[in-house]
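Colleague: need a 3D model of the following:
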Amino acid sequence: MSNLVEGELRRQGRTAFDVDIGDEAFAFTNVSFEDRKVTGAQIAEAVGANPATDYVVLLHLPNHQLETIRPNETVDLKDGARLFVIKGDGTDRFFVDGIPLEWPRKTLTGTSILFLAGKGADLELVLERQDQPDKVIDEDDEVRIGAPGVEKFHTRPAQVNVTIFVNTRPTPWTKKRIKFEEVVLIAYPVPPPGKEIVYTVGYFDGPPKHPEGSLTQGKSVRVRDQMVFDVKFTDKS
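Modeller: Reported below is the predicted structural model:
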């Protein structure tokens, strides 16, 4: 909904309710509704999912559970609510730290499962298995949740003990990820002289799906043993 329409609604004493609607790839679209009470069909139609009966609509609750909204079912949305609209005819159930979750697709990545369960990126996901040892699920690993039975996962602090190289200097690292600011601090524990220092951080020999790239302020990357970081600075003053 445009700002002009939202402004007109408010002039009429009505409110626009903004929600985020995600797809199976976890790409979100911000959508506004004139009424906070909408049906599952209206939610699906808002992102072009027609016919609505071919899609599953899920409401991501504050406690991180997922609730299926049927096409003719009305839900009372709160501003900023998060939903998913995904093609499918049903969901499979699984648990993370006892939290019941459901999903219309047969597979999910480790990152997506942690996101749905509201777990931090510094935790690792563990698939519980009865007939063999539990399995640590990497961020990029795809897990089949549509298999017979109900999959159960738990999380724990990531058990990491690797060596990374920052500007050729070997550095022990014990966290699953490393932030831009942490790499910069390792490279320059004493900030370079200058009033406006700007850092650039590049890396290579990283995780298989993202072996090289750059980090920007506020971002992080998953670490791998022998991963290499190159930190440079420029004085913009």
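Colleague: only C-alpha atoms from now on, for both contacts and neighbour counts.
Modeller: Noted.
Colleague: spatially central residue in the protein, please.
Modeller: Of all residues in the chain, the one closest to the mean position by Cα atoms, centre = their mean is Phe115, 4.5 Å from it.
Colleague: quick one, helices of the chain?
Modeller: With DSSP state H as the criterion, the chain has helices at 3-11, 40-46, 110-116, 180-187.
Colleague: how about this one, so we can line them up?
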Amino acid sequence: MSKSFQVKIDGEIFSFDDPIVTGTQLLNAAGKRPLDEYLLFQRLKDGQFEEIRLEESVDLTLPGLERFKTFRSGESFRLTVDGRRFEWGAPEITGRRLKMFADVDPDGFDVWLEIRGQEADVIIADKETTRLDTPGIERFYTAEISITIVVNGRPRTVHKRSLSFTELVKIAFPDTQPAPNTIFTMVFKNGPDENPQGSLVEGQSVALNDRMIINVTKTDKS
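Modeller: Next comes the predicted model:
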């Protein structure tokens, strides 16, 4: 039985009998026609994307599943993330994709657009898009999230933009073990615009900002 070689194109699995395939073969397999209207990018092991031309060959015998992404476009756009250069086949890109380029924990890091000549750079949220077709190369950088919240009167530094009820209980009472007779109640204020104040129950999460005040109360049922 002959061996087949699998690849992933735009999230979908395709199989080839040959261990060496061209950009044309990959686009044809994915149904991307006419070929000259599409760009094909291969995701490398370090997270970067490299454009594969129609006549260019790709070796499928290397360890791991080769991954590709296509764009219907006539040009690609260059950008840098944390000083590393990437190419992208669309004029806009999301914050989440930029974090993937940087290979950082998306929940623990923010990504920023560097604005030269201005005082403040711009943060790009995960689902937010930013344009790449402005003059020059757009430069982005990542930074670990660091937010100071006040839990039961004590400042605590966290590295996420939101926390769950359970995570906040552990911050407030780190030595308390879950027990059926223990009830926790939680209220907060000075929060961000999406949740400036209110209460939280088990199973919920809350967005955070600096100096947000959270009070957690423990009650033992008797």
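Colleague: re earlier: could you dump the helices of structure 1 to a markdown table with distance to Leu123 of structure 1?
Modeller: Rendered in a markdown table, the data for these read as follows (distance: least, Cα to Cα, whole Å):
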| stretch | distance to Leu123 of structure 1 |
| --- | --- |
| helix 3-11 | 39 |
| helix 40-46 | 33 |
| helix 110-116 | 8 |
| helix 180-187 | 18 |
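Colleague: can you say which of these is packed in most?
Modeller: Mean neighbours per residue, mean count of other Cα atoms under 10 Å, is largest over the helices of structure 1 for helix 40-46, with a mean of 20.
Colleague: contacts for stretch 10-26 of structure 2?
Modeller: Stretch 10-26 of structure 2 is touched from outside by 2-8, 29-30, 35, 40, 52-61, 67-70, with contacts defined as Cα atoms under 8 Å, 6 or more residues apart in numbering.
Colleague: buried ones among the residues you listed?
Modeller: Members of the contacts of stretch 10-26 of structure 2 that pass the buried threshold by neighbour count (16 or more other Cα atoms under 10 Å) are listed as 5-8, 35, 40, 52, 54, 58, 60, 67-70.
Colleague: just checking, which of those residues belong to strands?
Modeller: Counting by DSSP state E, the members of those that fall within strands are Phe5, Gln6, Val7, Lys8, Leu40, Val58, Arg67, Phe68, Lys69, Thr70.
Colleague: ok, back up a step: out of the helices of structure 1, which is closest to Arg224 of structure 1?
Modeller: Closest of the helices of structure 1 to Arg224 of structure 1 is helix 180-187, at 13.9 Å (criterion: Cα to Cα).
Colleague: any idea how far the closest one is from the middle of the chain?
Modeller: For helix 180-187 of structure 1, the distance between its averaged C-alpha position and the chain's averaged C-alpha position is 24 Å (Cα atoms, centre = their mean, to the nearest Å).
Colleague: and it, what does it pack against?
Modeller: Helix 180-187 of structure 1 makes packing contacts with strand 162-166, strand 197-204, strand 228-235 when contacts are defined by 3 or more Cα pairs under 8 Å, 6 or more residues apart in numbering; DSSP states H and E.
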